[in-house]
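Engineer: got a structure for you, letters missing:
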């Protein structure tokens, strides 16, 4: 039985190193996972000539290569067949770890498929394993499931395959997914109280009206959200928006138009532009350092930026490089770089450290964009609270207006009766 040495992070967040005996790498990873360890690196300590350390011979499986239907990818897949982002992040993180440890891709995919508790992800990884056994790249299998793997994820993995840095590309995908999860959680926290207030107000008003009606009183608490006419108009709007974001944005033409629109939205558009340029810079730096031709590097990096509008701006830069223009001047002409970043890139071009400067550019954009995104989340939370306060004020004004009107009417009736007597 081989001995494995590993480096992992335990449940308390502490990095630990150790060894363990296991029948295979799959068993070792499974044991560490059950112990709550997030494995960073693992390798066999015994001689590679030991037959126990050799990967089992591949078994080629029949896998589909045809294009999946629009209904499968853009309707059913996006509505009921999604894979949680947290599980995708775990997959890419573990895949990167196994690639750094020198585990063959086929074996890594098989191991991770066995560990995947999500049925959809398990079947995708089994299929990807079959594609790799048949000589196809991992990205070929991933791109067949656009409802699970975004163009950004597929493009980064493809660039890693072509640039020879698949482990770093997988880590990069995991980092971006983690960043996305953090920003989404921040928005959820910022809007939790307004959402609870709106929901509670609807339930309380409906319950109060039902109780008052049961007592035989004519007093009613009015709210725009409890009126059927409101939902007659609001319902189709909500359903339409849900279908647009779930299904409509899967159409490349609609996605390009939408990306162009959100890029031009004040403040938030600039933040999204910075995130796109950060992804572009990281991918381009890794490809450039990997020896991929600069024109192909720019095209792959543009595919990896995650924004169709920014991608369309950058693509012409690849052709201009053939005319002999410098990298910094070409990219600055796209309008995607700030003057400071353009100067940093020009300095890197003069000193021969383009890849290093591109990484610094990406870090600059990521930090600034992340701060802006968190600030925007807090602004959204404050605006939501103000909107809820206005809504509650309208309900109170409407209630007391009706209440006092009822009192005045009762007083007028009493006066009229007294006069008639």
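Structural biologist: Cool, the structure landed. Owing to the predicted nature of the structure, the values given are computational and were not obtained by experimental measurement.
Engineer: going by C-alpha atoms from here, please, whenever you check contacts or count neighbours.
Structural biologist: Will do.
Engineer: ends of stretch 7-26, how far apart?
Structural biologist: This stretch, stretch 7-26, spans 16 Å end to end (Cα to Cα, to the nearest Å).
Engineer: what's the next secondary structure element after the host helix or strand of residue 209?
Structural biologist: Residue 209 belongs to helix 166-214 when assigned by DSSP states H and E. Once the chain leaves helix 166-214, the next helix or strand it forms, by DSSP H and E, is helix 228-246.
Engineer: quick check: next helix or strand after that following helix?
Structural biologist: Next element after helix 228-246 (DSSP H and E): helix 252-263.
Engineer: give the buried residues for that next one.
Structural biologist: By neighbour count on 16 or more other Cα atoms under 10 Å, the buried set for helix 252-263 is 255-256, 259-260, 262-263.
Engineer: for comparison:
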């Protein structure tokens, strides 16, 4: 799923600009029309035309959506109307962004919109999968079941995200600590020894010269380093928005020596869980695959699901493209094939998702077990280099004194 900036005319005749998330330009146009807007122009968002939006409140997370769904189910089962349910949830929801969207949806229902159409007007809060499930629930008269299914889906998604973040947060914190240690030593510790080194009538070791030069650069020309870092961040972000950049980072994520297996198993779990949920709601396979592709964060897997959707449209079983190039683990294709042959594809996909959820958790533990000693060794090596640079001239001086 990619972001597109748009100019459009709303149903009141006012021009609006904004950003919409969709799988293609055509899908972006369709989404705008579904929001009762007449598109003027739609183009892929980039660093130059993307809107900078500032929200007062935290971003909506899967955990927030799961709680919302559980509360809706409780109120529906208690006989409370949807409008009254949304009114109560608007007041008690702590997340301001979500509370505003709930209030907006309630207002749209008051104008005669269905709940699904009302939620579709807030794509930054209510994802496509949720809107489609609610639409199917309204059509079948089983809205409470649809929300129950979505609550389970978002709970498992939140748990999986928490596991992956746990694996990523430790190396990030240690890396920041390492950078902080280097900056402090180069800025405060090394300069305190520089005058002493300058007074020594001896040739300094190469490692000391290098560290002293780095210290002087850090103190007197720090702005150059800052400019380089900012330029690098901007260029990387721009590169990631290009197709070649997305392919590069997707391959790096999938083929990486440590996080590669975690990426593959997370993609398999997300694919199976989302597709199973959508098929359960009664969505046709083609529509379910389109939404599932939009939930895949890795570019390679998103494109693979989109290609599989095109082949399904042509009458080819889903299992064939999944098995063709081994982008997904072979088990995904084989279990899908069994589900197609037995007519129980939803059950097979659900089993797959449960299996890969466990695999993600086990892989995360393995990654942490490998990363912890590696990071400690790297941090120790950096500190040892700086200490060696300071101590080497002093040890050399003491040896010269002993030889006198």
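Structural biologist: Arrived safely, thanks for sending. In this text the structure is predicted, and so the values were computed from the model without any measurement.
Engineer: where does the TM-score land?
Structural biologist: The TM-score (TM-score structural alignment, normalised by the length of structure 2) is 0.67; 341 aligned residues with a Cα RMSD of 4.2 Å.
Engineer: could you name the helices and strands sitting against the helix holding residue 209 of structure 1?
Structural biologist: Counting by 3 or more Cα pairs under 8 Å, 6 or more residues apart in numbering; DSSP states H and E, the packing neighbours recorded for helix 166-214 of structure 1 are helix 85-100, helix 151-163, helix 354-420.
Engineer: how far off centre is the longest one?
Structural biologist: If I follow you right, that is helix 354-420 of structure 1. Centre-to-centre, helix 354-420 of structure 1 and its host chain are 28 Å apart (Cα atoms, centre = their mean, to the nearest Å).
Engineer: could the buried residues of helix 252-263 of structure 1 go into TSV alongside distance to residue 244 of structure 1?
Structural biologist: Formatted as TSV, the buried residues of helix 252-263 of structure 1 follow (distance: Cα to Cα, whole Å):
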residue	distance to residue 244 of structure 1
255	10
256	14
259	13
260	16
262	15
263	18
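Engineer: now, which of the residues you listed sits nearest residue 191 of structure 1?
Structural biologist: residue 262 (20.9 Å; Cα to Cα).
Engineer: how big's the offset between the helix holding residue 209 of structure 1 and structure 2?
Structural biologist: Superposed on structure 2, helix 166-214 of structure 1 shows a mean distance to its aligned partners of 4.2 Å (mean Cα distance after the TM-score superposition for structure 1).
Engineer: which helix or strand contains the residue nearest to residue 108 of structure 2 when sequence neighbours are not counted?
Structural biologist: For residue 108 of structure 2, ignoring the flanking residues on the chain, the nearest one in space by Cα to Cα, 6 or more residues apart in numbering is residue 118 at 5.5 Å. Assessed by DSSP H and E, residue 118 of structure 2 sits inside helix 115-120.
Engineer: ok, the corresponding residue of structure 2 for residue 275 of structure 1 - how many residues close by?
Structural biologist: By TM-score structural alignment, residue 275 of structure 1 lines up with residue 266 in structure 2. Residue 266 of structure 2 has 24 neighbouring residues, counting by other Cα atoms under 10 Å.
Engineer: doesn't residue 356 make contact with residue 266 of structure 2?
Structural biologist: Yes - between residue 266 of structure 2 and residue 356 there is a contact under Cα atoms under 8 Å: 7.2 Å.
Engineer: hang on, the earlier thing: ok but the match of residue 275 of structure 1 is inside a strand, no?
Structural biologist: No - under DSSP: H, G, I helix; E, B strand; the rest coil, residue 266 of structure 2 falls outside any strand and is assigned helix.
Engineer: what about the nearest residue to it once chain neighbours are set aside, distance to residue 265 of structure 2?
Structural biologist: Of all residues not flanking residue 266 of structure 2 in the chain, residue 360 sits nearest, at 6.2 Å (Cα to Cα, 6+ apart). Distance of residue 360 of structure 2 to residue 265 of structure 2, computed by Cα to Cα: 6 Å.
Engineer: mind listing what residue 418 of structure 1 touches?
Structural biologist: Contact criterion Cα atoms under 8 Å, 6 or more residues apart in numbering gives no residues in contact with residue 418 of structure 1.
Engineer: returning to that earlier point: what's the most buried one of the helices and strands packed on helix 166-214 of structure 1?
Structural biologist: helix 151-163 (a mean of 23; mean count of other Cα atoms under 10 Å).
Engineer: so that one versus helix 85-100, what angle?
Structural biologist: If you take axes from the mean of the first three to the mean of the last three Cα atoms, to 10 degrees, helix 151-163 of structure 1 sits at 0 degrees to helix 85-100.
Engineer: for helix 151-163 of structure 1, name the packing helices and strands.
Structural biologist: helix 138-142, helix 166-214, helix 268-289, helix 294-303.
Engineer: what about 6 Å?
Structural biologist: Under the contact criterion of 3 or more Cα pairs under 6 Å, 6 or more residues apart in numbering; DSSP states H and E, helix 151-163 of structure 1 touches helix 166-214.
Engineer: and the helix it packs on with helix 85-100, angle?
Structural biologist: 170 degrees.
Engineer: so is the most centrally placed residue in structure 2 in a helix, a strand, or just coil?
Structural biologist: Compute the mean C-alpha point of structure 2, and by Cα atoms, centre = their mean the closest residue is residue 297, 6.2 Å away. Following three-state DSSP, we place residue 297 of structure 2 in the coil state.
Engineer: that one and residue 64 of structure 2, how far apart?
Structural biologist: Distance from residue 297 of structure 2 to residue 64 of structure 2, counting by Cα to Cα: 20 Å.
Engineer: ok, now residue 343 of structure 2?
Structural biologist: Residue 343 of structure 2 is 34 Å from residue 64 of structure 2, by Cα to Cα.
Engineer: quick one: the helices and strands packed on helix 166-214 of structure 1 as a markdown table, columns for distance to residue 134 of structure 1 too.
Structural biologist: Formatted as a markdown table, those follow (distance: least, Cα to Cα, whole Å):
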| stretch | distance to residue 134 of structure 1 |
| --- | --- |
| helix 85-100 | 19 |
| helix 151-163 | 16 |
| helix 354-420 | 34 |
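Engineer: which of these sits closest to residue 197 of structure 1?
Structural biologist: Nearest to residue 197 of structure 1, of those and by Cα to Cα, is helix 354-420 at 7.2 Å.
Engineer: could you give the angle of that closest one to helix 166-214?
Structural biologist: Using the same axes, to 10 degrees: helix 354-420 of structure 1 against helix 166-214 is 0 degrees.
Engineer: and the angle from helix 354-420 of structure 1 to helix 268-289?
Structural biologist: Angle, helix 354-420 of structure 1 to helix 268-289, by the same axes, to 10 degrees: 160 degrees.
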